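Participant: Here you go, sequence then predicted model.
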Amino acid sequence: MTLKKEHRIGRHATLLLLMEETHELEEITKQLNWKSCLGKVGSMDSQKVVAAIEVAAKQQGIIKENLYRESHALYHAIMEALHGITRGQMQLGSVMRTVGLRFAVVRGNPYEEEVEGEWLAVAIYGTIGAPVRGLEHETLGLGINHI
């Protein structure tokens, strides 16, 4: 089981999210036969952040809505990424924090052997802070899970 250097799915999701011009990376995604989507969400409710990412992944065909294992894998990748942006507290509005986030979801096989199966990476980047404009700071989270 060897992870291909050029197939690092978490790195790919993070770069896709952070790049202003995504044409080149989207082309690489197609060449790898991976799927990806981008989106935005702003909320004081972590449930709304999770829901926005899940809905985007389902609508863009990243996961199949009727397969529990795919939804379950996505949920765990989202939770891991949220832990990163909230510093492990998983709370937003209840502790008077708000977020303005962009997210990327990437699905593919990062290993040399096809039998390793597919993985999901969720990258989240944006701002978090008190619900007062101008008092927030940057944050970044990444979650990776096998399907």
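Facilitator: On my side now, so go ahead.
Participant: alpha carbons only for contacts and neighbour counts from here, please
Facilitator: Will do.
Participant: quick one: the strands in the protein?
Facilitator: Here the chain has its strands, by DSSP state E, at 35-43, 98-108, 119-129, 136-146.
Participant: how far out from the middle of the chain is the first one?
Facilitator: Read it as strand 35-43. 8 Å (CA atoms, centre = their mean, to the nearest Å).
Participant: got the angle for it vs strand 119-129?
Facilitator: 20 degrees (axes from the mean of the first three to the mean of the last three CA atoms, to 10 degrees).
Participant: Show me what counts as buried in strand 35-43.
Facilitator: For strand 35-43, the neighbour count (16 or more other CA atoms under 10 Å) marks 35, 36, 37, 38, 40, 41, 42, 43 as buried.
Participant: try this one next to it:
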Amino acid sequence: MALKKEQRIGRHATLLLLTDDHRELSQQTEQIGWKSCLGKVGSMESQKVVAAIEVAAKQQGVISQELYRETHALYHAIMEALHGITRGQMQLGSVMRTVGLRFAVVRGNPYEDEAEGEWIAVAIYGTIGAPVRGLEHETLGLGINHI
């Protein structure tokens, strides 16, 4: 039941998010049979961040629009990543914070044993701070959940 060293899904999502050349890593993702998507969102409302990531994952075929369990798994991975970028305070606008974020969603099986099934990772990177340009700082969050 060990993780495949070269197929750590959270690491892969984070690298995909942070690299300047997404094409190479996206091709590697496809070669190992995984699915992925990238996107951007800026908001003062956390529900808009969640919605943007869910819509991108559905539109780009990372999760099925018809299967609730896939949306549910994605939701929990997003929440875990949001806890990372908001330092556990799941509030944005109500505490006068705004975010400008990029995200990556990766779906696949990171285990040697295929019976472990698929997992989903959400990596989020960007800026967070007061809604005044120039007064924000970097932030990074990662969430991983089984499907």
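Facilitator: Everything's here; your move. From a predicted model like this one, the values you see are computed outputs, not experimental measurements.
Participant: Can you give me the TM-score here?
Facilitator: Comparison of the two superposed chains (TM-score structural alignment, normalised by the length of the first structure) gives a TM-score of 0.99, and 147 aligned residues with a CA RMSD of 0.5 Å.
Participant: and the gap between the residue nearest the centre of the second structure and residue 14 of the second structure?
Facilitator: Residue closest to the mean C-alpha point of the second structure, counted by CA atoms, centre = their mean, is residue 122 at 2.0 Å. The gap separating residue 122 of the second structure from residue 14 of the second structure is 8 Å, by CA to CA, to the nearest Å.
Participant: Same check on residue 130 of the second structure?
Facilitator: 25 Å.
Participant: Tell me which stretches of the second structure form helices.
Facilitator: 9-18, 22-31, 46-59, 68-85 (DSSP state H).
Participant: any shared contact partners between residue 122 and residue 14 of the second structure?
Facilitator: By CA atoms under 8 Å, 6 or more residues apart in numbering, residue 122 of the second structure and residue 14 have these common neighbours: 104, 142.
Participant: ok, the aligned residue in the second structure for residue 124 of the first structure - how many residues close by?
Facilitator: Matched to the second structure by TM-score structural alignment, residue 124 of the first structure sits across from residue 124. For residue 124 of the second structure, the count of nearby residues is 29 (other CA atoms under 10 Å).
Participant: again, but for residue 118 of the second structure
Facilitator: Counted with other CA under 10 Å, residue 118 of the second structure comes out at 15.
Participant: how about the residue lying farthest from the centre of the first structure, what does it touch?
Facilitator: Using CA atoms, centre = their mean, the residue of the first structure lying farthest from its centre is residue 132. It sits 25.5 Å away. Residue 132 of the first structure makes no contacts at all, as judged by CA under 8 Å, 6+ apart.
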